[in-house]
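>>> Predicted structure and sequence below. I'll ask about it afterward.
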Amino acid sequence: MIIDCSNTLPEFQFQGATDINPKNEEYRKLFGQRWARLAGWTKEEFFKRLESESTENVMQEVYAKLEKNFSMDQFLKMLRDSTIAYHAIHNMDYGRDGSEAPADHDYVAELLKKYPDRFIGFAGYNPHKGTESLKVVRKAITEQGYKAVVIPPYEHGIKADDRKYYPLYALCDELEIPVWIHSSINYYRETSVFLDHPSNLEAPLMDFKNLKIIAGHGGWPWIPDMIAMLLKYKNLHVDTSAFRPRYIAEPNTGWDMFLHYANSLLQDQIVFGSDWLTLGIPIKDYIAEVEEWPLKDSVKEKFYWKNANKLFKLKLGKEVSYGLEE
């Protein structure tokens, strides 16, 4: 049984092929080839098409195939076949100003109601939208079945310790819900790579003693700093989403220290997160790569579901399948 703490819905992941900021063309090339792989293309085929066609046209074709392959019924079957008990839906609220209304959380709320005990809703907060965004998040948590909040500082253009986030942290502290924070490298050329450094989590953890944070994407490439933070703050958790597991297990990639401490002192603070849709890797293949990690069986069980079960107060028991059957 597995609880995936970092993911989204196929329709969120694969929509808007032309929405990516042209200033950040790297993202199109980085993720486009991965999504094309899920659609059945090879990397070579993808780049060959880009030589003679626009990115927009190529991606629209890829998305059309993905829309067919990832219908909700097909998607749910993939989760069942891979023993995913709960799958995260990160309903992000992007943007670097308050010119737009807060993200709509109603659609995901309907899915949470339609598919109970299947998804974990993460409500997106945007600090530039202030009180209006906070109201939406509070409603999502208290009325609509969401169990967590998600913020991507690099998308907001401010660090996680910026005081604009503090009203959210106070709310999460009050309601005893975790907040997932992007804490790894970003590839935006016009945004500092250090904006998402793990050290930016320290002030919130010091100022809100009961605040529970999930450091998303493992803190790479600052693994020693991430480990130091985890050793110091027991309310801090971490996932390794958005990186291929086989890369994490490969020597000299920067993850060696993580695997060492995950197997010992940090075994109660690690949670499974994949972002397999972003990576363009079928979930069964992603899990197969994790199985090659040198983790003790008891630690692997905590990583897969026990730690997240406690963090999200899901009250799961190992002896129950929780909707994994047909």
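Looks like it came in fine. Numbers count the residues shown, from 1 in each chain.

>>> CA only for contacts and neighbour counts going forward, please
Noted.

>>> State the distance from the residue of the chain most remote from its centre to Ile20.
Distance from the C-alpha centroid of the chain peaks at Ser52, with 33.8 Å (C-alpha atoms, centre = their mean). Ser52 sits at a distance of 20 Å from Ile20 (criterion: C-alpha to C-alpha, to the nearest Å).

>>> on that earlier part again, any idea how far Tyr27 is from the residue farthest from the centre of the chain?
19 Å.

>>> swap in Phe272?
Phe272 is 24 Å from Tyr27, where distance means C-alpha to C-alpha.

>>> Ok, Leu236 next?
Distance from Leu236 to Tyr27, by C-alpha to C-alpha: 29 Å.

>>> mind listing what Ala88 touches?
Neighbour list for Ala88: Asp4, Cys5, Ser6, Asn7, Thr8, Phe119, Ile120, Gly121, Phe122 [criterion: C-alpha atoms under 8 Å, 6 or more residues apart in numbering].

>>> Most neighbours out of these, which is it?
The most crowded member of the contacts of Ala88, judged by other C-alpha atoms under 10 Å, is Cys5 (32 neighbours).

>>> For the stretch 51-200 of the chain, which segments are assigned as strands?
For the stretch 51-200 of the chain, applying DSSP state E, counting those that start in this stretch gives strands covering 84-91, 119-124, 148-151, 179-182.

>>> try it against this one:
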Amino acid sequence: MAERPVIDICAVHGDREVWEAYLTGFALAAPDYLRRFSAPLARRAGVEEGDYLRRLAADPLAAVHHLIDAGTGFDIADETYIERLRAAGIGHQVLHGFPWRGRGGVDANRSIAALAAKAPDLLTAWTGVSLRAPAQAAREMERAAAEWNMRGVSVSPFWEGVCASDRSLDPIYRTASRLGLPVWIHAGQNFNNTLPLDISDVRHIDRVAAAFPDLRIVIGHGGWPWMADSVAILQRHANVCLEFSSHRPRFMARAGSGWEGVLLQAGGALRGRVMFGSAFWVSRLDAAALAAEVADLPLPDGVADEWLHGNAARLLAGAGRPL
């Protein structure tokens, strides 16, 4: 474990309406996610997985509504969630927002910001914006930072069919750079089978980093399976780092995992550039258990602590302040 409290740079949580908005985004754009992660979703909702899968095959949106309406697991009180994080030894967690809305029309970004405001020492909220309306997204970022204290931005190209390097997105990146907001960009593997995989090719981030050298960029999920490219991008651009949420640390040291280059360079070119993220909802493990697996990786002295705390602490300390 870290010598200091763990910082989880990538998590999703909220009330029932936030979860409905999140899962609605998958139902509309990438329903295969709802199938591949059927076990944790059915477990959280307390429904029979086979029945859920049959509903999903017939109507993804109706299946989401079934999960939400049935599942008390989507209604964890804010205070309970905060207490659990503290008890588990999580020192800080970044909650990622998104632009989708459920049946009630609730703004998920605002709800997540309200949760973070209840424990600002423990939680930070980042705004999730749509790539299909960049000018509107830039205005939302301005408002979210000024009014709701949201200290970063999250974007997912696979969700909307717009690659990260599309020049139409310049208003988003310019605004984030001016406000000093880090931008988390989903990269690598995704399960939107209606789009080519390379919509999330990590090389798009290389172009963004070159065009906006003052923008702090986080490669979401590490960019796997293009890890050699991710390492090269971090070597090329001082304003880019990566986090490895949705990947089990215990498997990263295995031959053929794809993470060999990151481990090889962990104490050298990538020192200070790698952060822990959990995206724990896809796993049977919570953030603390996932973080504990980092201790077993073959890392140079002090690097595990940097991955679990120090590197993210520096990023978060600079959020809201331009480079």
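Received the coordinates, thanks. Predicted model, so just to flag it, every value in this text is computed and none were measured.

>>> ok, Phe272 and Tyr27 of structure 1, which is more surrounded?
Phe272 (22 against 15).

>>> now the helices for the stretch 151-300 of structure 1?
For the stretch 151-300 of structure 1, helices defined by DSSP state H, counting those that start in this stretch occupy the ranges 153-156, 166-175, 202-207, 223-232, 245-248, 256-262, 276-279, 283-290, 297-301.

>>> Identify whichever of those helices lies nearest to Gln33 of structure 1.
With distances scored as C-alpha to C-alpha, the stretch of the helices of the stretch 151-300 of structure 1 nearest to Gln33 of structure 1 is helix 276-279 (9.4 Å).

>>> average gap between that closest one and structure 2?
Compared with structure 2 after fitting, helix 276-279 of structure 1 deviates on average by 1.9 Å (mean C-alpha distance after the TM-score superposition for structure 1).

>>> which strands and helices sit next to that helix?
If contacts are counted by 3 or more C-alpha pairs under 8 Å, 6 or more residues apart in numbering; DSSP states H and E, helix 276-279 of structure 1 sits against helix 10-13, helix 25-38.

>>> So which of the ones you listed is the most surrounded?
helix 25-38 (a mean of 18; mean count of other C-alpha atoms under 10 Å).

>>> returning to that earlier point: can you tell me which of the contacts of Ala88 of structure 1 lies nearest to His197 of structure 1?
When the contacts of Ala88 of structure 1 are ranked by distance to His197 of structure 1 (C-alpha to C-alpha), Ser6 comes first, at 18.3 Å.

>>> what's the counterpart of Lys129 of structure 1 in structure 2?
Using TM-score structural alignment, the partner of Lys129 of structure 1 in structure 2 is Ala133.

>>> for Trp255 of structure 1, same thing?
Alignment note (TM-score structural alignment): Trp255 of structure 1 maps to Trp259 of structure 2.

>>> Also His237 of structure 1?
Counting by TM-score structural alignment, His237 of structure 1 corresponds to Cys241 in structure 2.

>>> can you pull the contacts of that match?
Cys241 of structure 2 makes contact with Ile217, Val218, Ile219, Leu234, Arg273, Val274, Met275, according to C-alpha under 8 Å, 6+ apart.

>>> For the third one, give its distance to Asp229 of structure 2.
When C-alpha to C-alpha is the yardstick, Ile219 of structure 2 and Asp229 of structure 2 sit 11 Å from each other.

>>> Kindly report the same for the fifth one.
As judged by C-alpha to C-alpha, Arg273 of structure 2 and Asp229 of structure 2 stand 15 Å apart.

>>> neighbour-wise, which of these two wins?
Neighbour comparison, Arg273 of structure 2 and Asp229: the larger count goes to Arg273, with 23 against 17 (by other C-alpha under 10 Å).

>>> So for the equivalent of Ser71 of structure 1 over in structure 2, what's the nearest residue that isn't a sequence neighbour?
When structure 2 is aligned by TM-score structural alignment, Ser71 of structure 1 is paired with Ala77. Leaving aside its sequence neighbours, Ala77 of structure 2 sits nearest to Asp15 (C-alpha to C-alpha, 6 or more residues apart in numbering; 7.3 Å).

>>> Wait, that neighbour touches Thr80, no?
No. The pair Asp15 of structure 2 / Thr80 is not scored as a contact, 11.5 Å apart, by C-alpha atoms under 8 Å.

>>> what's the overlap in contacts for those two?
In contact with both Asp15 of structure 2 and Thr80: no residue, using C-alpha under 8 Å, 6+ apart.

>>> Between Ile219 and Asp229 of structure 2, which contacts overlap?
The contact lists of Ile219 of structure 2 and Asp229 share Val202, where a contact means C-alpha under 8 Å, 6+ apart.

>>> The nearest residue to Pro60 of structure 2 once chain neighbours are set aside in helix, strand or coil?
Leaving aside its chain neighbours, Pro60 of structure 2 sits nearest to Ala27 (5.2 Å; criterion: C-alpha to C-alpha, 6+ apart). Following DSSP: H, G, I helix; E, B strand; the rest coil, the label given to Ala27 of structure 2 is helix.

>>> if I look at the corresponding residue of structure 1 for Ala27 of structure 2, how far off is Glu155 of structure 1?
Applying TM-score structural alignment, one finds that Ala27 of structure 2 aligns to Asn21 in structure 1. Counting by C-alpha to C-alpha, the separation of Asn21 of structure 1 from Glu155 of structure 1 is 11 Å.

>>> again with Pro127 of structure 1
Separation of Pro127 of structure 1 from Glu155 of structure 1 (C-alpha to C-alpha) stands at 11 Å.

>>> re earlier: I'd like the helices and strands packed on helix 276-279 of structure 1 written out as a markdown table, with distance to Val193 of structure 1 added.
Output for these, formatted as a markdown table (distance: least, C-alpha to C-alpha, whole Å):
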| stretch | distance to Val193 of structure 1 |
| --- | --- |
| helix 10-13 | 23 |
| helix 25-38 | 14 |
